[in-house]
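J.: Compute the structure for the input listed below.
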Amino acid sequence: MFDLDKIVAAHQPNYLPWIGYFHKILKSDVFIILDHVQFSRRGFINRNRVKGPKGAVWLTVPVRVHGTMRIMDVHIDNTKKWNKKHADTLKAFYAKAPYFEEVYPILREVYELRWESLAEFNIEIIMRIVNMLDINRKFIRSSTLELQGKKMDMIIELCKKVGATVYFSGKGAMRYQDPKVFEKNGIKLVYQEFEHPVYPQRFGDFVPNLSILDMLFNVGIKNTREILKNL
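T.: Model (predicted):
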């Protein structure tokens, strides 16, 4: 994609991420899991959507959050029976999907364990999906890099620490990133070009931007891998 450049991408450890998340991983050499940044209550760090008979439904991991907290410090609220509910919802929605038996057992194992850390739980699921899709990349947690900056300064700092020559960014960061600043620091800024694929999906009209699990259950691991590679 970028000749011999070392491509780095970064993102928070989201819960059951969408297809574009794994597209970003696939297009990078090194993927930084931003676990030291601030937890957002309205983002996708502890929730995502799957599709049922009545359309898209949120699955939300309950958390114990007070004030401003780093993602790595957020704990799951296990007073609620969320893990069984999520596993049962996936089974109810996708048991009749063509590739349910191929995918579900790998996820069920994770839900059967007790998790305290939201980041650890999310990362475990992300890595299981990465392994399913046979994506061989280097993963680094930002909390191990001792980063000091914020937003664009943080990204440039992490790029330097891992020896990146290209930063592969989501378009949502365009509002605060300056390509000239990256260039001055010897880093090429490239934005992700992503067109959401349409694939066979149960329950009526196609709904985009769901968890990648929807795609895995409906088209299978092999086909999901091929679709991602061709995006």
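J.: use CA for all of it now, contacts and neighbours both
T.: Noted.
J.: can you confirm residue 168 is in a helix?
T.: No - under the criterion used here (DSSP: H, G, I helix; E, B strand; the rest coil), residue 168 is strand, not part of a helix.
J.: What is the neighbour count of it?
T.: The tally of other residues near residue 168 (other Cα atoms under 10 Å) stands at 23.
J.: quick one, what contacts it?
T.: 7, 8, 9, 10, 24, 27, 28, 189, 190, 191, 192 (Cα atoms under 8 Å, 6 or more residues apart in numbering).
J.: Can you tell me which of the residues you listed end up in strands?
T.: Of the contacts of residue 168, the ones assigned to strands by DSSP state E are 7, 8, 9, 10, 189, 190, 191.
J.: gap between the fourth one and residue 190?
T.: Computed with Cα to Cα, to the nearest Å, the distance linking residue 10 and residue 190 is 13 Å.
J.: Now for these two: what residues contact both?
T.: Shared contacts of residue 10 and residue 190, defined by Cα under 8 Å, 6+ apart, are found at 168, 169.
J.: Surely residue 37 is in contact with residue 70?
T.: Yes - between residue 37 and residue 70 there is a contact under Cα atoms under 8 Å: 5.2 Å.
J.: neighbour-wise, which of these two wins?
T.: residue 37 (19 against 16).
J.: burial of residue 46, as a residue count?
T.: Residue 46 has 25 neighbouring residues, counting by other Cα under 10 Å.
J.: now swap in residue 163 and tell me
T.: Neighbour tally, residue 163, other Cα under 10 Å: 15.
J.: That one and residue 29 touch, don't they?
T.: No - using Cα under 8 Å, residue 163 is not in contact with residue 29; the gap is 11.0 Å.
J.: please give me the structure for this one as well, since I'd like to look at both together:
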Amino acid sequence: MSKKMTLGIMQPYFFPYLGYFDLINRTDRWIVFDVVRYAPKSWMNRNRILHPIEGWQYVSLPVDRHAGAGLIRDVPLLDPQAAHDKIQGQIQHYRSAGAPFFHAVSALISATFADAASGLLRDMNVASLAATCAYLDLPFHPENLSDLDLELPEIDHAGQWALEISNALGAQRYLNPPGGKDIFRPQDWERHGIELAFTSMVSFSYATGRHQFVEHLSILDVLMWNPPGRVKAYLDSRKQVEA
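T.: Down below sits the predicted model:
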């Protein structure tokens, strides 16, 4: 029996949490969902790392204050160099706390900013995903939905987007994160002969030096404390168990 082509579709997030990469690792084709309105103060322009003293703090990408009225594909960044410098300053406590992979992660951040020359939020976020996947040795070949020129029918509910894109691209299986199950209508997927599946929440704990461990922070936090081989092995183990 031939393997089902599994499709993943997500808005592009900025150095998202480990579960995002779990989804990437389980899919055969990845679509960057960039054709809907940008949501301000979302995971698209910020994520969380450890705070120097207690808890967590945001690292963020400032965007044009009028961007909330535009589509994800069009949102411009404000002064990416200043954002890069600020984030590099925000991670310095990892070095003083003895995070073993501080220099690798710092270089990963710099490489991401260097690769996103367009000045668009979407491209910065995709660059953060690509750089992280390369570091973890995860296959990743993103395609922007806005570049595919798919002829989709009128969309009348949020869950229909994934169904119609999956149908247009000939996917036999669509995989979604565990949240948002309520937006889907399983009977519609059954009618189209496409399997609708969901991942489970990741649970990956690790030592964080003098800091208290906080779950589900940005992948930046995970990579500060763990060798890439351990992270990839964890993701591959989930892929095998929940295939």
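J.: TM-score for the pair, please.
T.: Overlay of the two chains. TM-score (TM-score structural alignment, normalised by the length of the first structure): 0.90; 230 aligned residues with a Cα RMSD of 2.2 Å.
J.: hang on, the earlier thing: which among the ones in strands among the contacts of residue 168 of the first structure end up buried?
T.: Buried members of those, counted by 16 or more other Cα atoms under 10 Å: 7, 8, 9, 10, 189, 190.
J.: Helices of the first structure, residue ranges please.
T.: Counting by DSSP state H, residue ranges of the helices within the first structure are 19-26, 82-94, 100-111, 118-132, 151-161, 179-184, 212-229.
J.: Turn those into JSON lines, columns for distance to residue 171 of the first structure.
T.: Output for the helices of the first structure, formatted as JSON lines (distance: least, Cα to Cα, whole Å):
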{"stretch": "helix 19-26", "distance to residue 171 of the first structure": "11"}
{"stretch": "helix 82-94", "distance to residue 171 of the first structure": "30"}
{"stretch": "helix 100-111", "distance to residue 171 of the first structure": "30"}
{"stretch": "helix 118-132", "distance to residue 171 of the first structure": "21"}
{"stretch": "helix 151-161", "distance to residue 171 of the first structure": "13"}
{"stretch": "helix 179-184", "distance to residue 171 of the first structure": "13"}
{"stretch": "helix 212-229", "distance to residue 171 of the first structure": "18"}
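J.: if you compare the ones you listed, which one is most tucked away?
T.: helix 19-26 (a mean of 21; mean count of other Cα atoms under 10 Å).
J.: Mind giving me the packing neighbours of that one?
T.: Other elements packing on helix 19-26 of the first structure under the criterion 3 or more Cα pairs under 8 Å, 6 or more residues apart in numbering; DSSP states H and E are helix 212-229.
J.: Run the angle between the helix it packs on and helix 118-132 for me.
T.: 50 degrees (axes from the mean of the first three to the mean of the last three Cα atoms, to 10 degrees).
J.: quick one: helix 212-229 of the first structure aligns where in the second structure?
T.: Counting by TM-score structural alignment, helix 212-229 of the first structure falls onto residues 219-236 of the second structure.
J.: Ok, stretch 116-133 of the first structure next?
T.: Mapped onto the second structure using TM-score structural alignment, stretch 116-133 of the first structure spans residues 119-136.
J.: can you list the residues that contact the matching stretch?
T.: Against stretch 119-136 of the second structure from outside (Cα under 8 Å, 6+ apart): 12-15, 21, 34, 44-45, 61, 63, 72-77, 80, 108-109, 111-113, 115-116, 139-140, 142, 228-229, 231-232.
J.: Could you do stretch 145-159 of the second structure as well?
T.: Applying Cα under 8 Å, 6+ apart, the contact partners of stretch 145-159 of the second structure are 31-35, 73, 161, 164-165, 168, 183-185.
J.: Redo the residues you listed as CSV? Include distance to residue 240 of the second structure.
T.: Converted to CSV, the contacts of stretch 145-159 of the second structure look like this (distance: Cα to Cα, whole Å):
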residue, distance to residue 240 of the second structure
31, 23
32, 25
33, 27
34, 30
35, 33
73, 34
161, 28
164, 28
165, 26
168, 28
183, 27
184, 25
185, 27
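J.: With respect to residue 237 of the second structure, which of the residues you listed is nearest?
T.: Using Cα to Cα, the shortest approach to residue 237 of the second structure within the contacts of stretch 145-159 of the second structure belongs to residue 31, at 23.8 Å.
J.: Please tell me how far the closest one sits from residue 143 of the second structure.
T.: In terms of Cα to Cα, residue 31 of the second structure sits 5 Å off from residue 143 of the second structure.
J.: more neighbours, the two?
T.: Shown here are residue 31 of the second structure and residue 143; by other Cα under 10 Å, residue 31 has more neighbours (21 against 15).
J.: Surely the more buried one and residue 23 touch.
T.: No - between residue 31 of the second structure and residue 23 there is no contact under Cα under 8 Å: 11.9 Å.
J.: The first structure: which residue goes with residue 107 of the second structure?
T.: Aligned partner of residue 107 of the second structure by TM-score structural alignment: residue 105.
J.: nope, residue 179 of the second structure is what I meant
T.: Matched by TM-score structural alignment, residue 179 of the second structure corresponds to residue 172 in the first structure.
J.: So for the counterpart of residue 207 of the second structure in the first structure, what's the nearest residue that isn't a sequence neighbour?
T.: Mapped onto the first structure by TM-score structural alignment, residue 207 of the second structure lines up with residue 200. Leaving aside its chain neighbours, residue 200 of the first structure sits nearest to residue 218 (6.5 Å; criterion: Cα to Cα, 6 or more residues apart in numbering).
J.: quick one: contacts for residue 8 of the first structure?
T.: 28, 29, 30, 31, 32, 159, 164, 165, 166, 167, 168.
J.: And the second one, how far from residue 18 of the first structure?
T.: Meaning residue 29 of the first structure. Plainly put, residue 29 of the first structure is 20 Å away from residue 18 of the first structure if you go by Cα to Cα.
J.: who's sitting farthest from the centroid in the first structure?
T.: Distance from the C-alpha centroid of the first structure, by Cα atoms, centre = their mean, peaks at residue 184 (29.6 Å).
J.: aligned partner of that residue in the second structure?
T.: Counting by TM-score structural alignment, residue 184 of the first structure corresponds to residue 191 in the second structure.
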